[in-house]
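> Show me how the following folds:
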Amino acid sequence: MNVQPIGVFDSGVGGISTLKKLSQLLPNEQFIFYGDSLHAPYGDKTIEEVYNRSKEIVDYLLTKNVKAIVIACNTATSAAKERLIRDYPELPIIGIEPALKEAIDQGEKHILVLGTQLTMNLPKYQKMVTKYAHTHTIHSVACPGLAEYVESGMNQPQLLSQLLDEFLGKYQDKELEGVVLGCTHYPFLEKEIRTYLTTNISVHTGYQGVARQLQHLLQEKQQLNQNNSKGAVTLLGSKPKEIPYYQQLFEFF
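The predicted model follows:
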């Protein structure tokens, strides 16, 4: 049981950023990543559409005999995780969520959260913002087009400059202590986002929390891989021709 792989999926290439961190923090584990680039992005779909795609991917990963699932997509976590947990009660399912609480726990009072429209609109995120709104200044910014930029190869700097101007322009002069990258595509643009705002700003991704939760659940079920050898990473996706790009990003990140 311990040597079974861990399934990781995302709406596209973004989840590779999470996958890389998981493979570094749990180096003995085997991972199978599935990127749903054919249906990216998830951020402009309905909750039901995101849930249906997520369930199809989980069913596919189960044919690969995975012992746990990591939803490496903030939007899919927000829209589908709770239903998937009910659908598969014996399967450990962990999701990545906007790391707003992480920023707050570090004492930051002025926080910029970047994410998809669907993630920002869902009640779970709105409830958290409301909870801390009286003590913190939280700017929630939906960034349509930013995930697509990463999916398309990140080779149009002028387009990226236009997108950053559109989404972040009015925050350059605001007091900010931290920025939450609430979509797993965005960490591939961390350098550019830091430079646009200020290089001193704290950046939060949520990777550490996901890795700790995954490790804890596997320990509880006595399913941690005890082998001393380094685990392998298998990259799969709904657009097989994109796999070389997946590999490139995995090595880049």
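
> For the rest of this, base every contact and every neighbour count on C-alpha atoms.
OK.

> which residues in this protein form helices?
Counting by DSSP state H, the chain has helices at residues 15-25, 47-62, 74-87, 100-105, 117-121, 123-132, 146-151, 157-168, 190-197, 207-220, 243-252.

> how much distance is there from the shortest one to the middle of the chain?
This points to helix 117-121. Averaging C-alpha positions (CA atoms, centre = their mean, to the nearest Å) puts helix 117-121 14 Å from its chain's average.

> What of the last one?
Between the mean C-alpha point of helix 243-252 and the mean C-alpha point of its chain there is a distance of 16 Å (CA atoms, centre = their mean).

> Could you do the third one as well?
Computed by CA atoms, centre = their mean, the separation of helix 74-87 from the middle of its chain amounts to 13 Å.

> could you give the angle of it to helix 123-132?
110 degrees (axes from the mean of the first three to the mean of the last three CA atoms, to 10 degrees).

> Give me the contacts around helix 74-87.
10-11, 42-43, 47-48, 50-51, 54-55, 71, 91-98, 116, 118-119, 122, 124, 182-184 (CA atoms under 8 Å, 6 or more residues apart in numbering).

> Could you do the fourth one as well?
Contact with helix 100-105 is made by 111, 113, 178-180, 204, 206, as judged by CA under 8 Å, 6+ apart.

> May I see the buried residues of that helix?
Applying a neighbour-count criterion of 16 or more other CA atoms under 10 Å, one finds 100-103 buried in helix 100-105.

> go on, the first one?
The neighbour-count check on helix 15-25 (16+ other CA under 10 Å) flags 15-23 as buried.

> out of those, which one sits closest to L38?
G15 (14.4 Å; CA to CA).

> pretty sure that closest one is touching A72, no?
Yes - with contacts counted by CA atoms under 8 Å, G15 reaches A72, the gap being 4.8 Å.

> Overlap of the contact sets of those two?
The contact sets of G15 and A72 overlap at 8-9, 184 (CA under 8 Å, 6+ apart).

> of those residues, buried ones?
By 16+ other CA under 10 Å, the shared contacts of G15 and A72 give 8-9, 184 as buried.

> Serialize those residues to JSON lines and add fields for distance to V66.
Formatted as JSON lines, the buried ones among the shared contacts of G15 and A72 follow (distance: CA to CA, whole Å):
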{"residue": "V8", "distance to V66": "9"}
{"residue": "F9", "distance to V66": "12"}
{"residue": "T184", "distance to V66": "22"}
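
> Could you also give me the structure for this next sequence, so I can compare it with the first?
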Amino acid sequence: MKQTTTDNSAAIGVFDSGVGGLSIAKCIAQQLPHENIIYIADSRHAPYGEKSVDFIIQRVNTMAKLLLAKGVKALVIACNTATVNAIEQLRAQVNIPIIGVEPAIKPAAKQSISKKIAILATQATSENQRFKDLIDRHHNGAQIFIQPCPGLVEFIEQGQQHSPACNALLRQYIEPLVKQGIDTLVLGCTHYPFIQQQISVIAGQQVNIIETAAPVTQQLMKKLAENNLTAGKTQQGQTQFFSSLATKQQEQIFSQLWQAPLTLQPLKE
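Alright, predicted model coming up:
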């Protein structure tokens, strides 16, 4: 799978199990307006959060191969579950920069005054050893509450994130954490920024919410610069969108989350 490109006008490949990674891709597009982006959603298999490790690794490698075939110069795994389960083995196979997404435990531990932090995550992330090791390294003496959130990703994938049922599920997950006295809440899945407003209302003003789009974009900028892959200023970046489940309904959900009309192309595996 190894591939190296020295073409700084080549696209950045971004992929996720579904629409969640759009929160990362949007930040990249805003911060790096001269970069081309190819976004792939593996929506036929979303969410990864309830899948086996072997299955996640197989899908991550398939998505990476498809993006490498399109000549991308860097890969962003815009999915927490895919990052913790599959990034190390992918880095061993690929030469181009690979940036993953990890919950922002380190900044949360620095900021927290009550030293009580909660992380909202998928089932697969919450059970992953790499994720647990990350907490052990960066908790800085804080008490960490890990809250698996089955069902949330599905609501967002179906465009039902503002439904009463989604709000009821959020309350079920967040209210017990607030009662524990948390003052910082980490969004440990790239889908969750799309429900950040609802999370904030339930958690209350005293709880600081941290997500990962900005630090991931910063890391990408750093890696592009280190490898002389930053796009020239004359180029106006374009974003292409692909999905393994490209329906009209999904195209509407993509457009709604991207906050602009877009064309969703079918992914040919």
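
> quick one on the thing from earlier: just put the buried residues of helix 15-25 of the first structure in TSV and tack on distance to H134 of the first structure.
Shown next, in TSV, are the buried residues of helix 15-25 of the first structure (distance: CA to CA, whole Å):
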residue	distance to H134 of the first structure
G15	33
I16	35
S17	33
T18	32
L19	35
K20	36
K21	34
L22	35
S23	38
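
> now the residue of the second structure most remote from its centre: how far from I12 of the second structure?
Most distant from the centre of the second structure: T234, at 28.8 Å, with distances by CA atoms, centre = their mean. As judged by CA to CA, to the nearest Å, T234 of the second structure and I12 of the second structure stand 17 Å apart.

> Ok, P148 of the second structure next?
For P148 of the second structure relative to I12 of the second structure (CA to CA), the value is 30 Å.

> Between these two, which has more neighbouring residues?
I12 (26 against 19; other CA atoms under 10 Å).

> so what's the equivalent of the more buried one over in the first structure up against?
For I12 of the second structure, the aligned residue in the first structure is I6 (criterion: TM-score structural alignment). I6 of the first structure makes contacts with 29-32, 66-70, as judged by CA under 8 Å, 6+ apart.

> Likewise for L118 of the first structure?
With CA under 8 Å, 6+ apart, L118 of the first structure has these contacts: 43-47, 75.

> Then I56 of the second structure?
When contacts are counted by CA under 8 Å, 6+ apart, I56 of the second structure is found next to 48, 82, 85-86.

> ok, now T190 of the second structure?
Listed by CA under 8 Å, 6+ apart, the contact set of T190 of the second structure reads 20-21, 23-24, 78-80, 211-212.

> Closest to S200 of the second structure out of those residues?
If you rank the contacts of T190 of the second structure by distance to S200 of the second structure using CA to CA, E211 comes first, at 12.3 Å.

> from memory that closest one sits against F194, does it?
No - the pair E211 of the second structure / F194 is not scored as a contact, 10.7 Å apart, by CA under 8 Å.

> So the two - more neighbours on which side?
E211 (23 against 17).

> Give the equivalent position in the first structure for the more buried one.
Match for E211 of the second structure (TM-score structural alignment): T205.

> gap between the aligned residue in the first structure for the residue farthest from the centre of the second structure and I32 of the first structure?
The alignment partner of T234 of the second structure in the first structure, by TM-score structural alignment, is N228. Distance, N228 of the first structure to I32 of the first structure, using CA to CA: 19 Å.

> Tell me who's in contact with S52 of the second structure.
Contact analysis of S52 of the second structure by CA under 8 Å, 6+ apart lists A124.

> aligned partner of it in the first structure?
Using TM-score structural alignment, S52 of the second structure lines up with T46 in the first structure.

> corresponding residue for F145 of the second structure in the first structure?
In the first structure, F145 of the second structure lands on H139 (TM-score structural alignment).

> swap in L90 of the second structure?
So L90 of the second structure corresponds to L84, using TM-score structural alignment.

> and what of R130 of the second structure?
Aligned partner of R130 of the second structure by TM-score structural alignment: K124.

> Nearest residue to its match in space, please, no chain neighbours.
Leaving aside its sequence neighbours, K124 of the first structure sits nearest to S78 (CA to CA, 6 or more residues apart in numbering; 7.5 Å).

> any idea how far T63 of the first structure lies from F9 of the first structure?
14 Å.

> what does C183 of the first structure give?
C183 of the first structure is 13 Å from F9 of the first structure, by CA to CA.

> Find the residues that touch each one of these two.
Taking CA under 8 Å, 6+ apart as the contact rule, C183 of the first structure and F9 both touch C73.

> on that earlier part again, which one of the contacts of I6 of the first structure is nearest V210 of the first structure?
V70 (8.2 Å).

> ok, the closest one touching G15?
No - counting by CA under 8 Å, V70 of the first structure stays clear of G15, with 9.6 Å between them.

> just to revisit the earlier point, switch the contacts of T190 of the second structure over to CSV; also include distance to A165 of the second structure.
Output for these, formatted as CSV (distance: CA to CA, whole Å):
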residue, distance to A165 of the second structure
G20, 19
G21, 23
S23, 22
I24, 26
A78, 26
C79, 24
N80, 24
E211, 23
T212, 26
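
> ok, of the residues you listed, which one's closest to Q240 of the second structure?
Distance to Q240 of the second structure, by CA to CA, is smallest for G21 among the contacts of T190 of the second structure, at 13.5 Å.

> per the alignment, the closest one corresponds to what in the first structure?
The alignment partner of G21 of the second structure in the first structure, by TM-score structural alignment, is G15.

> Next up, the contacts around that match.
Counting by CA under 8 Å, 6+ apart, G15 of the first structure touches 8-9, 35, 72-73, 184-185.

> In this structure P193 of the second structure contacts V186, no?
No - using CA under 8 Å, P193 of the second structure makes no contact with V186, being 10.2 Å away.

> Common neighbours of those two, please.
Shared contacts of P193 of the second structure and V186, defined by CA under 8 Å, 6+ apart, comprise E211.

> Next one: the match of G21 of the second structure relative to H139 of the first structure, how far apart?
From G15 of the first structure over to H139 of the first structure the distance is 24 Å, taken as CA to CA.

> Quick check: nearest residue in space to G95 of the first structure, chain neighbours excluded?
Per CA to CA, 6+ apart, closest to G95 of the first structure is I71, 4.5 Å.

> In contact with the counterpart of that neighbour in the second structure, which residues?
In the second structure, I71 of the first structure lines up with I77, judged by TM-score structural alignment. Residues in contact with I77 of the second structure (CA under 8 Å, 6+ apart) are 14-16, 83, 87, 98-101.

> For those residues, pick the one with the most neighbours.
In terms of neighbours by other CA under 10 Å, the contacts of I77 of the second structure top out with D16 at 31 neighbours.
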